[in-house]
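S.K.: need a structure here:
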Amino acid sequence: MFLAAGLLLVAGCLVPNRWLPVRMPNDKLLHFGAFAVLGLLALRLAQGPAQALMGLAGLLVLGWAIECLQQLLPDRSFCWRDMAANAAGLAFAGLFALAYVSI
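M.R.: Just a heads-up that it's a prediction; the model follows:
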């Protein structure tokens, strides 16, 4: 499930804008939600706090890499606000896990 969600996220972020639907929800909310869900899925696989932290850090690096790769696509670019939304989604996943799940 985690791998499929990750591949879907990468594919969705690396297509040209013209391939996306005209009426999309707020882009930052999509980033937040996608990384929150991916973060929660990663935390389910983690075996201990160190692995959980490494998983969330790895997903943050993935978000950065996606933003860098978007510069190679027509009508896409790196956006720090997208990175902030990604980080906020991962922080939400981590805090949710701390509050409701024992890692």
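
S.K.: please make it C-alpha for all contacts and neighbour counts, starting now.
M.R.: Noted.

S.K.: ok, now how distant is the closest residue to residue 78 other than its chain neighbours from residue 81?
M.R.: With C-alpha to C-alpha, 6 or more residues apart in numbering as the criterion, residue 78 has its nearest non-adjacent residue at 4.8 Å, and that residue is residue 67. As defined by C-alpha to C-alpha, to the nearest Å, residue 67 lies at a distance of 10 Å from residue 81.

S.K.: please generate a structure for the following sequence too, so the two can be compared:
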Amino acid sequence: MNLRLTAFGGWKPLFWAALLGILALSLLPSATPLPTTGWDKTNHLLGFGVLAALARFAYPGPAWPRLLGLLAYGALIEILQSMTPDRSAEWADLFADSLGIAIGWCVAWVATIGLQRRA
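M.R.: Next up is the predicted model:
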């Protein structure tokens, strides 16, 4: 990974803040006004895209444990939502999470390659 990206020490705190923030927003009662894109699936895609990019920068190493961990996190959120009175679990949400993970990972990879070429 590019030295410029790994030299920034804030990736791990940003990752954990985003992880906890997404969990909190996902479990709030649906009557609570939340920041939104206007379409639920886009919220999932963007949220998990950010998580994937942050995971790539924060934790170097093999990709699969991080990617599968994020997908498991999305599944956990859906399970927890099914246990709340105001939320429901949807397979489409998990699919949007997985698309976001793939896109976020690729964007972070392209950013890394771009910085390596400039160095």
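
S.K.: before we move on, back to that, neighbour count: residue 67 and residue 81 of the first structure, which is higher?
M.R.: Neighbours were counted for residue 67 of the first structure and for residue 81 using other C-alpha atoms under 10 Å; residue 67 has more, 20 against 12.

S.K.: which element is that one on?
M.R.: Residue 67 of the first structure belongs to helix 49-70 when assigned by DSSP states H and E.

S.K.: list the buried ones in that helix?
M.R.: By neighbour count with 16 or more other C-alpha atoms under 10 Å, helix 49-70 of the first structure contains the buried residues 52, 55-56, 59-60, 63-64, 66-67, 70.

S.K.: include distance to residue 1 of the first structure when you put the residues you listed into a markdown table, please.
M.R.: Shown next, in a markdown table, are the buried residues of helix 49-70 of the first structure (distance: C-alpha to C-alpha, whole Å):
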| residue | distance to residue 1 of the first structure |
| --- | --- |
| 52 | 17 |
| 55 | 15 |
| 56 | 16 |
| 59 | 15 |
| 60 | 19 |
| 63 | 18 |
| 64 | 22 |
| 66 | 20 |
| 67 | 23 |
| 70 | 25 |
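
S.K.: still on that earlier bit, what's the mean deviation for the next helix or strand after the helix holding residue 67 of the first structure versus the second structure?
M.R.: Downstream of helix 49-70 of the first structure, the next assigned helix or strand under DSSP H and E is helix 80-100. In this overlay with the second structure, the average offset of helix 80-100 of the first structure from its partner residues is 1.3 Å by mean C-alpha distance after the TM-score superposition for the first structure.

S.K.: tilt between helix 80-100 of the first structure and helix 49-70?
M.R.: Here helix 80-100 of the first structure runs at an angle of 160 degrees relative to helix 49-70 (axes from the mean of the first three to the mean of the last three C-alpha atoms, to 10 degrees).

S.K.: ok, residues contacting helix 80-100 of the first structure?
M.R.: Residues from elsewhere that reach helix 80-100 of the first structure (C-alpha atoms under 8 Å, 6 or more residues apart in numbering): 27-29, 31-37, 39-40, 43, 56, 59-60, 63-64, 67, 103.

S.K.: redo that, cut-off 10 Å
M.R.: With contacts defined as C-alpha atoms under 10 Å, 6 or more residues apart in numbering, helix 80-100 of the first structure is touched by 27-44, 49, 52-53, 55-57, 59-64, 66-67, 101, 103.
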